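1. One predicted model, sequence on top.
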Amino acid sequence: MAAFLSRGIAGTLGGICLLLLVCLPEVAAATATDTTAVAKQRSFTVGVGAYSNSTFFGRSQAEKFPYWTTDLTYKAPSGVWISALNYDLFSTTTLRDETDLSIGWDWDFTQRLDGSLSYSHFFFSPDSPLLKSAVSNSLDGYAGVDWGFLYTRLNADYVFGEAQDFFLVLDNSRYFEIDNALSTKGILSFEPRASVMAGTQSFVTTSIEQQLNRKGKGRPGGTGTTVTTTGTRFSLLNYELRVPVTYSLGKVSVEAAWRYLHPVHTLADDTSKPLSIFSGSVYVTF
């Protein structure tokens, strides 16, 4: 198990080092006069998580794919961040079924308005069974408003690769916190979130075609497929409810979460159905 974990983290660490080179000029911009401020804002987070199933923008496979992740994230004082996330499916023999390298920028317009922009590139193992393997890049952005009693965020996502799709996701959440939980420094927090998603779903058709061709179930010669629908129409795709519970003590945070997804307007060849996903994760921030 130790070797298994070290290999996964080693692969992820290689990706984070590559991205650090990209952000080196930004990090070096800090002067000696703002050392104190930098020390208070700069962070490096390491995380490990386990999930009961895999989904991608409201869609899932007929087969259940539980997986675990290793996650490394660095955030600079300016709000620029880089991350490397490694996925390992329990049902495969490979240690790196997917690795995501991301770079982004988070900022606060005011105390009530915030936003983010990011780019991610995805690497998959050969013959990946994941729906997500139909795309290899993602451009993401959001704008959020804190109403006091509610936090509303509108996300826009463009994914591209063998398939191209665009999504809009509207989130509404509320953060609750209990101080001095189990310890004078312990914090117990809850942030239930309800989401509605709309977009295209070409990635579903492309992924189904990939899987059929790999299994030789397409047209004679294995070069075609039996897929009869496309996903180029923009429509409502999914409703989601997420309830995470997090306990933080110093630099360590432990989270347990439940998600319920209800897909709508699925394609004729799509096997997505309503499902619950459970997850647990541990993060350490330096």
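-> Ah, there it is. Numbers count the residues shown, from 1 in each chain.

2. CA atoms for contacts and neighbours, from now on please.
-> Noted.

3. tell me which strands and helices the strand ranked longest in the chain is in contact with?
-> Secondary structure of the chain read by DSSP state E shows that its longest strand is strand 235-249. For strand 235-249, the elements it packs on are strand 186-190, strand 193-199, strand 252-263, judged by 3 or more CA pairs under 8 Å, 6 or more residues apart in numbering; DSSP states H and E.

4. what's the most buried one of those strands?
-> strand 193-199 (a mean of 19; mean count of other CA atoms under 10 Å).

5. Indicate which one of the helices and strands packed on strand 235-249 is closest to H121.
-> strand 193-199 (20.2 Å; CA to CA).

6. In terms of secondary structure, what does that closest one contact?
-> Where contact means 3+ CA pairs under 8 Å, 6+ apart, strand 193-199 is packed against strand 164-173, strand 235-249.

7. can you redo those strands as CSV with distance to R259 and mean neighbour count?
-> Formatted as CSV, those follow (distance: least, CA to CA, whole Å; neighbours: other CA atoms under 10 Å):
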stretch, distance to R259, mean neighbour count
strand 164-173, 14, 19
strand 235-249, 4, 18
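
8. Which among the ones you listed is found nearest to S43?
-> That would be, of the helices and strands packed on strand 193-199 and by CA to CA, strand 235-249, which comes in at 15.8 Å.

9. structure B:
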Amino acid sequence: MKLTLASIFTCFIFLALYGQQTNDSSEKVTYTLAALYKTNIDYYGQVTEEKLPYILLNGTVQLPFGMYFSASSYKFLNYGSGIAGTDLSVGYDYGFSDRFSTGIMYTHSFYPSNSPLLQASLTSNINGSASYNWTWFKSALNIDYAFGHDSDVFLTLSHSKDINLGNLFTEAEQISFEPSLELIAGTRNYYETYIRAKNQRGQEMGNGKPPDNPGNSGDKIEYVPSKSFSMLSYNMKLPISYSYGNYLAELSYQLSLIAPSEEGFKRAQSFFGIAFYYQF
């Protein structure tokens, strides 16, 4: 595993240096600030028993040759009083042509010890991506290796179509709609740790100890997850965005259908979100 990780980061450094030499050095550094609200937090379409609406703040610095650095923090609106999690990422994107592009990213996450998140045992993630623009739509393939207390692998295949809906008043505006379909497969070793942590919180409540955070049902669930690679969920996303100058606002809806083989989750989940971006 150490050899594999070393190989990935060696490739990452090579691509970054190659991109720095081949891209136009006259391009400027860009900064993006974002704020997002979503009615529930999901992990590859899957959610916890407790509904966890949240807000997220993000800042990203994009260098001219394709490397970027990003930091995000989010807070649940109905669970606890502190920060629910923080993500720090470094990545590199490279476009081989107008149609084909690739990317690699490493993310490390920080969660509180009593986090109710499904992925709380997976504190690091390496993501590799490739996308191709066909004549009528765009296809993307993402491979994620998540590790920490447990380790899991996820594969996401998506197809999307960017539709320009024109503008309202001036040519500086743009309204766009980008529906997409995602098929997600992977392993679920993380779920065993999640259930154990949930049962532990339930036992503490049963012993008369106050919960660390409100909203936790404390229900005990006995479940041994399959360690095999299988379908996890099918997602449909319907985002519509409005941009003007350096500003962009987006409304989104997501429908996730959980694979029948995945026990412990509701079969269908709906999510609504709103996001604002500013780039300079």
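-> It's in. As the structure is a prediction and not an experimental result, all values here were calculated from the model.

10. Any idea what the TM-score is?
-> The TM-score (TM-score structural alignment, normalised by the length of structure 2) is 0.83; 250 aligned residues with a CA RMSD of 2.4 Å.

11. will you turn the helices and strands packed on strand 193-199 of structure 1 into JSON lines that also has distance to W147 of structure 1?
-> Shown next, in JSON lines, are these (distance: least, CA to CA, whole Å):
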{"stretch": "strand 164-173", "distance to W147 of structure 1": "10"}
{"stretch": "strand 235-249", "distance to W147 of structure 1": "20"}
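
12. could you redo the helices and strands packed on strand 235-249 of structure 1 as TSV and give each row distance to S281 of structure 1?
-> Shown next, in TSV, are those (distance: least, CA to CA, whole Å):
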stretch	distance to S281 of structure 1
strand 186-190	14
strand 193-199	18
strand 252-263	5
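
13. quick one on the thing from earlier: let me know which of the helices and strands packed on strand 193-199 of structure 1 is the nearest to K185 of structure 1.
-> Here strand 235-249 is closest among these (CA to CA), at 6.1 Å.

14. on that earlier part again, nearest approach to A29 of structure 1 belongs to which of the helices and strands packed on strand 193-199 of structure 1?
-> strand 235-249 (31.8 Å).

15. matching residues in structure 2 for the longest strand of structure 1?
-> Mapping strand 235-249 of structure 1 onto structure 2 (TM-score structural alignment) gives residues 230-244.

16. SS state for E192 of structure 2?
-> Using DSSP: H, G, I helix; E, B strand; the rest coil, the structure places E192 of structure 2 in helix.

17. Please tell me how far I163 of structure 2 sits from G91 of structure 2.
-> 27 Å (CA to CA, to the nearest Å).

18. repeat for E50 of structure 2
-> In terms of CA to CA, E50 of structure 2 sits 32 Å off from G91 of structure 2.

19. Compare those two (neighbour count), which wins?
-> G91 (20 against 15; other CA atoms under 10 Å).

20. Which helix or strand contains the more buried one?
-> strand 85-95 (DSSP states H and E).

21. who's in contact with L157 of structure 2?
-> L157 of structure 2 is in contact with S139, A140, L141, N142, E182, L183, I184, counting by CA atoms under 8 Å, 6 or more residues apart in numbering.

22. closest to A6 of structure 2 among these?
-> For the contacts of L157 of structure 2, the nearest to A6 of structure 2 is N142 (19.8 Å; CA to CA).

23. ok, which stretches of structure 2 are helices?
-> Applying DSSP state H to structure 2 gives helices spanning 2-22, 189-206.

24. residues in contact with the longest one?
-> What that stands for is helix 2-22 of structure 2. P64, F65, G66, M67, Y92, Y94, I104.

25. mind running it again at 7 Å?
-> For helix 2-22 of structure 2, contacts defined as CA atoms under 7 Å, 6 or more residues apart in numbering pick out F65, G66, M67, Y92, Y94, I104.

26. Report the angle between that helix and strand 85-95.
-> Relative orientation of helix 2-22 of structure 2 and strand 85-95, computed by axes from the mean of the first three to the mean of the last three CA atoms, to 10 degrees: 60 degrees.

27. And helix 2-22 of structure 2, what's buried?
-> F12, L15, A16, G19, Q20 (16 or more other CA atoms under 10 Å).

28. Excluding residues flanking it in the chain, which one is nearest T99 of structure 1?
-> N86 (4.4 Å; CA to CA, 6 or more residues apart in numbering).

29. mind checking how far the residue lying farthest from the centre of structure 1 is from L212 of structure 1?
-> No residue in structure 1 sits farther from the centre than P220, which is 37.5 Å out by CA atoms, centre = their mean. Between P220 of structure 1 and L212 of structure 1 the computed distance is 12 Å (CA to CA).

30. Likewise for S83 of structure 1?
-> Counting by CA to CA - S83 of structure 1 and L212 of structure 1 are separated by 33 Å.

31. which of the two has more neighbours?
-> Set S83 of structure 1 next to L212 and count neighbours by other CA under 10 Å: S83 wins out with 25 against 18.

32. counterpart of the more buried one in structure 2?
-> S83 of structure 1 maps onto S70 in structure 2, by TM-score structural alignment.

33. Tell me which residues touch that match, please.
-> Counting by CA under 7 Å, 6+ apart, S70 of structure 2 touches G59, T60, V61, L88, S89, V90.

34. If we use 8 Å, what do you get?
-> N58, G59, T60, V61, L88, S89, V90.

35. could you measure the aligned partner of Q269 of structure 2 in structure 1 against A194 of structure 1, distance?
-> Alignment note (TM-score structural alignment): Q269 of structure 2 maps to L275 of structure 1. L275 of structure 1 sits 15 Å away from A194 of structure 1, going by CA to CA.

36. for T184 of structure 1, same thing?
-> On the measure of CA to CA, T184 of structure 1 and A194 of structure 1 end up 31 Å apart.

37. Please pull up the equivalent of T200 of structure 1 in structure 2.
-> By TM-score structural alignment, T200 of structure 1 lines up with T187.
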